[in-house]
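Undergrad: A predicted structure for the sequence below; I have some questions about it.
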Amino acid sequence: MTPAETERHRRFLRSFTAHEPALRAHVRRLVPMRADADDVMQEISVVLWEKFDSFLEGGDFRSWAFGVARYEVLAWLRDRGRDRLVLDEEVITKIAEETAAAEPRLQQQREALEKCMQKVPADQRGLLMQAYQPESRIQEVAQGSGRTVAGFYQWLHRMRRLLLDCIRRAMTQKEVAS
């Protein structure tokens, strides 16, 4: 690989990894099944890399990637057109437009959640993370925490409330500062 190719690869990876969580969340809103969204994300990643030369350096990578994602989701939709569980193309387009417009605020909320999670003691943060793992069973997490299932649900509700309040305060402070 030449130095220019290496630098191009690094620029792509920096941009892609910075925006991949938002892009994945965007695709998850448009594609109903997680496995399908993962497949679509793989294709989006390939297309973004293949078309990276057309991306203007210094441009808005996230907007560009969201545009590519929209077309890839529409291609996926056309391929699955006979499936009754697939949304109509107009609905996908509308959702894509709305989620792209909402993405800056959602990103701020994700950043606020990260900061608020850092304020939670490590042992409690671990339990929260464990409770929200895709294959997690609340009964097992509750048992591991030494709580009853009902007690764990009450604790989980209180923790979600505390995090929500923290996020709202952070968002309000950000709006006041702007």
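TA: Thanks, I have the structure now. Numbering: from 1, shown residues only.
Undergrad: Could you use CA atoms for every contact and neighbour count after this?
TA: OK.
Undergrad: name the helices or strands packed onto the helix ranked longest in the chain?
TA: Using DSSP state H to assign secondary structure, the helix with the most residues in the chain is helix 89-119. Helix 89-119 is packed against helix 3-30, helix 61-79, helix 149-177, with contacts defined by 3 or more Cα pairs under 8 Å, 6 or more residues apart in numbering; DSSP states H and E.
Undergrad: One more to weigh against that first structure:
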Amino acid sequence: MKKYTGFEAIERLKTNVIDDGKSLYRYNKELNLIEFSMKAPKLPWQHVIIDISFFFSKEFVDYVDPLKVGDWVVAFKMTKVCQVTELNYQGSKKFIMTDYAVDDCYQAADVNGCRKATLEEIAQEKRRRVFEKVGRTIDEFKEGDVVTPLDNDKDLLLVEHYSDQKNAVRIGGTYYNASDVNPAYFAESKVC
């Protein structure tokens, strides 16, 4: 995690909440003031007058909201995107239970060994899980699947052919990149 001191810390206040380990600091644009809040005990934000030398005498990092149940994280040596299902704080050891399973056993991860997932990582993982539920790899379609374009989830289109070499689906005689359509119904789930 990048550390900020001096003018760099002051610049960072313009866009981020910064953390010195004990307190949080932010810039209130409307009042043109710096505000602070203590982390423990949790105090409401208060206006404070700070001498500029204060920012040169300490190191700051960007504040990251603590994890909570339902958050998406990247864990397990930063290789798996999973959802937090439970928080376990046992003394100084902090673990999270996740929805990632190996051999039907849900896995716990060290809080310090994970980070919050980006919106793109979350979307990719949700897409992967949709395909995994029907026993397919991500973006693997079959003839008879019903899909929607990414930009219009109201149009239902029938997949005529899937080319795994091109990773493309043929719809209405035209090929589209498989990642440009979302599955609506898989051929296996249709009732005849």
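TA: Everything's here; your move. Since the model is a prediction, treat every value here as computed from it, not as a measurement.
Undergrad: Can you pull the TM-score for these?
TA: Here the TM-score for the pair of chains, by TM-score structural alignment, normalised by the length of structure 1, is 0.24; 80 aligned residues with a Cα RMSD of 5.8 Å.
Undergrad: quick one on the thing from earlier: which element follows the longest helix of structure 1 toward the C-terminus?
TA: Going down the chain from helix 89-119 of structure 1, the next helix or strand is helix 122-131, by DSSP states H and E.
Undergrad: chain center to that next one, what's the gap?
TA: The chain centre lies 20 Å from the centre of helix 122-131 of structure 1; the measure is Cα atoms, centre = their mean, to the nearest Å.
Undergrad: between it and helix 149-177, how many degrees?
TA: Interaxial angle of helix 122-131 of structure 1 relative to helix 149-177 (axes from the mean of the first three to the mean of the last three Cα atoms, to 10 degrees): 100 degrees.
Undergrad: what's the distance between Ala123 of structure 2 and Thr174 of structure 2?
TA: Distance of Ala123 of structure 2 to Thr174 of structure 2, given as Cα to Cα, to the nearest Å: 26 Å.
Undergrad: my bad, should have said Met38 of structure 2
TA: The spacing between Met38 of structure 2 and Thr174 of structure 2, counted by Cα to Cα, is 59 Å.
Undergrad: If you count surrounding residues, which of the two has more?
TA: The residue with more neighbours, out of Met38 of structure 2 and Thr174 and counting by other Cα atoms under 10 Å, is Met38; that gives 16 against 9.
Undergrad: Gln107 of structure 1 contacts Ala22, doesn't it?
TA: Yes: at 7.0 Å, Gln107 of structure 1 and Ala22 qualify as touching, with contact defined as Cα atoms under 8 Å.
Undergrad: more crowded one of the two?
TA: Ranked by neighbour count (other Cα under 10 Å), Gln107 of structure 1 and Ala22 place Ala22 first, with 19 against 14.
Undergrad: wouldn't the more buried one be in contact with Glu103 here?
TA: Yes: Ala22 of structure 1 is within contact range of Glu103, at 7.3 Å (criterion: Cα under 8 Å).
Undergrad: Which of the helices or strands spans Cys82 of structure 2?
TA: strand 80-90.
Undergrad: Check what contacts the following helix or strand past that strand and list those residues.
TA: With elements assigned by DSSP H and E, the helix or strand that comes after strand 80-90 of structure 2 is strand 93-102. Around strand 93-102 of structure 2, the neighbours that count as contacts under Cα atoms under 8 Å, 6 or more residues apart in numbering are 80, 82-89, 106-112.
Undergrad: now, among these, which is nearest to Val130 of structure 2?
TA: When the contacts of strand 93-102 of structure 2 are compared for distance to Val130 of structure 2 (Cα to Cα), Cys82 wins out at 14.0 Å.
Undergrad: do you know how far that closest one is from Arg129 of structure 2?
TA: For Cys82 of structure 2, the distance to Arg129 of structure 2 under the criterion Cα to Cα works out to 11 Å.
Undergrad: Which one of the two is surrounded by more residues?
TA: The neighbour count for Cys82 of structure 2 versus Arg129, taken as other Cα under 10 Å, is higher for Cys82 (25 against 14).
Undergrad: That one and Ala75 touch, don't they?
TA: Yes: Cys82 of structure 2 is within contact range of Ala75, at 7.4 Å (criterion: Cα under 8 Å).
Undergrad: Quick one: residues contacting Ala96 of structure 1.
TA: With contacts defined as Cα under 8 Å, 6+ apart, the neighbours of Ala96 of structure 1 are 26, 30, 70.
Undergrad: do you know how far the residue sitting nearest the centre point of structure 1 is from Thr172 of structure 1?
TA: Nearest to the geometric centre of structure 1 sits Ala25, at 3.0 Å (Cα atoms, centre = their mean). Going from Ala25 of structure 1 to Thr172 of structure 1 by Cα to Cα gives 23 Å.
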